[in-house]
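>>> Just need the structure, nothing else, for what follows:
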Amino acid sequence: MAEQNNSNPAPDAIVDEARRALGWAHTARFRTTASQLDQLPQTELPEIAFVGRSNAGKSTAINTLTQQKRLAFASKTPGRTQHINLFDLGPKMVPNAIFADLPGYGYAAVARGAKLRWQKVMADYLDVRRSLVGVVLMVDSRLGFTDLDHQLMSFVAPRVGNGSVKLLVLLTKSDKLNRAESNAALESAQAVLGELATDEADVGVALFSALKKSGIDDAAKVLYSWVHG
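Next up is the predicted model:
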């Protein structure tokens, strides 16, 4: 994960920072759902989108980050959820950010027409959603970037490149890897992301395991910083 600054905060400060970020993420609550972009509310709140291939662990990662078991719907049939779900964060009456859970992509059993429709919806969302400030891409650490992941990144690459949108890649299910495999997965991801942004602070990558609760503090701190600076 890209360094946010050159200072070395004290351990207590790091703990407090993580606690604050996790407490903020825990405030997430359902706002609305939409099957088309024009159904989404226009808002000035900074929006963070979660995207990923079906079976990459996206819903589980969202639930883990927010410390809520059923905030994001994890269908037993991957690819079935075909809506954009929005969640408010921050104080109840004055939310200060939105999480957007986009449909998983690439599941073989989904009809071709639905795949193409959702490919266009996600491409348009990542291209034109004005309030979007960051994208969290879930990639199965055992598989690395698939062709569909590369295609997804191509949708958001122009906005990452000009610094208007930040990108965090979470290598999910990292508990399935040993240390050598984990290091190899990180190095491979860093190589893929190396030329995506002119400012390396705009792109990050980290190992993540919902099962072992690893990588959660760092991910929460990054998302918090995207909204609060």
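>>> Every contact and neighbour count from this point should use C-alpha atoms.
Noted.
>>> And for residue 109, the neighbour number?
11 (other Cα atoms under 10 Å).
>>> Next, the structure of the following sequence, for comparison with the previous one:
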Amino acid sequence: MPINLQKAEFILSAASPKDFIRDELPQVAFAGRSNVGKSSVINRLLNRKNLARVGAAPGKTTHINYFNIDRAFYLVDLPGYGYAKVSKGERDRWGKLMESYFADRSQMTLGVMIVDARHKPTADDCTMAKWYRDAGCPVVVVANKLDKLKKSEVEGNLQRIRETLELGEDTPLIPFSAEKGTGKEELLRIILASVKEV
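Take a look at the predicted model:
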């Protein structure tokens, strides 16, 4: 039975580890810097305008948000990191929440990490990539905002992302445009393959 991505339903916002969903369904966890267009990538994947809220001010996702996709898997939207203009206390709270999520190895089936195709990954991006690696689950890196690059820049930028994040050759790095839909089919194929294996 094909998974109907249109059947996406918001389930809950976890503010602390006791709220985490721990049932048998696979979880695909999305992370990215606050202004990298994570919500836009999620909305593009699911063909929805605003399932994941697209904030004018970066840093709108302050909890771990769970979306149930056709009762087949959870799309888990992790808090954006790195940029949002919030208090240090709030940032520390997000950090602890993320650490708890990553520490529980049973949680994640696939990690989707979103970076900006135009720029070298930041120190925060490198930390995030390490968290994914340490969690021991497969990860795919999505280089969003591809439409903002000249064709001649793409190859070099992707190489720089791969080197900076120390990605193994077996880690997919997908050039993506939430604006135009480039890369969507490839990312969906990887996500659906990962949740069907579980």
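>>> TM-score for this pair?
TM-score for the superposed pair, counting by TM-score structural alignment, normalised by the length of structure 2: 0.92. Supporting figures: 196 aligned residues with a Cα RMSD of 1.7 Å.
>>> what are the ranges of the strands in structure 1?
Residue ranges of the strands in structure 1, as given by DSSP state E, are 29-34, 47-52, 84-89, 97-101, 132-140, 166-172, 203-207.
>>> got TSV for those, with distance to residue 62 of structure 1 and mean neighbour count too?
Converted to TSV, the strands of structure 1 look like this (distance: least, Cα to Cα, whole Å; neighbours: other Cα atoms under 10 Å):
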stretch	distance to residue 62 of structure 1	mean neighbour count
strand 29-34	12	16
strand 47-52	8	24
strand 84-89	11	22
strand 97-101	8	24
strand 132-140	10	24
strand 166-172	11	27
strand 203-207	15	23
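>>> Turn the ones you listed into a markdown table, including distance to residue 185 of structure 1.
What follows is the strands of structure 1, written out as a markdown table (distance: least, Cα to Cα, whole Å):
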| stretch | distance to residue 185 of structure 1 |
| --- | --- |
| strand 29-34 | 33 |
| strand 47-52 | 17 |
| strand 84-89 | 29 |
| strand 97-101 | 25 |
| strand 132-140 | 10 |
| strand 166-172 | 8 |
| strand 203-207 | 8 |
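>>> Report the contact partners of whatever residue of structure 2 lines up with residue 62 of structure 1.
Aligning on TM-score structural alignment places residue 62 of structure 1 opposite residue 42 in structure 2. Going by Cα atoms under 8 Å, 6 or more residues apart in numbering, residue 42 of structure 2 touches 51, 52.
>>> Next up, the contacts around the residue nearest to the spatial centre of structure 1.
Central residue of structure 1 (Cα atoms, centre = their mean): residue 136, 1.9 Å from the mean position. Taking Cα under 8 Å, 6+ apart as the criterion, residue 136 of structure 1 is in contact with 48, 49, 50, 51, 167, 168, 169, 170.
>>> Residue 140 of structure 2 too?
110, 111, 112, 113, 171, 172, 173, 174 are the contacts of residue 140 of structure 2 under Cα under 8 Å, 6+ apart.
>>> for structure 1, what's the longest helix?
helix 112-128 (DSSP state H).
>>> mind listing what's buried in it?
Neighbour counts over helix 112-128 of structure 1 (16 or more other Cα atoms under 10 Å) mark 115, 118, 119, 121, 122, 123, 125, 126 as buried.
>>> and the residue lying closest to residue 34 of structure 2 once chain neighbours are set aside, what is it in contact with?
Nearest residue to residue 34 of structure 2 in three dimensions, chain neighbours excluded: residue 80, at 4.2 Å (Cα to Cα, 6 or more residues apart in numbering). Contacts here follow Cα under 8 Å, 6+ apart; on that basis residue 80 of structure 2 touches 31, 32, 33, 34, 35, 58, 59, 60, 61, 62.
>>> Skipping its backbone neighbours, what lies nearest the aligned partner of residue 214 of structure 1 in structure 2 in space?
Applying TM-score structural alignment, one finds that residue 214 of structure 1 aligns to residue 182 in structure 2. Of all residues not flanking residue 182 of structure 2 in the chain, residue 176 sits nearest, at 5.1 Å (Cα to Cα, 6+ apart).
>>> Could you do residue 18 of structure 1 as well?
Nearest non-adjacent residue to residue 18 of structure 1 (Cα to Cα, 6+ apart): residue 217, at 5.4 Å.
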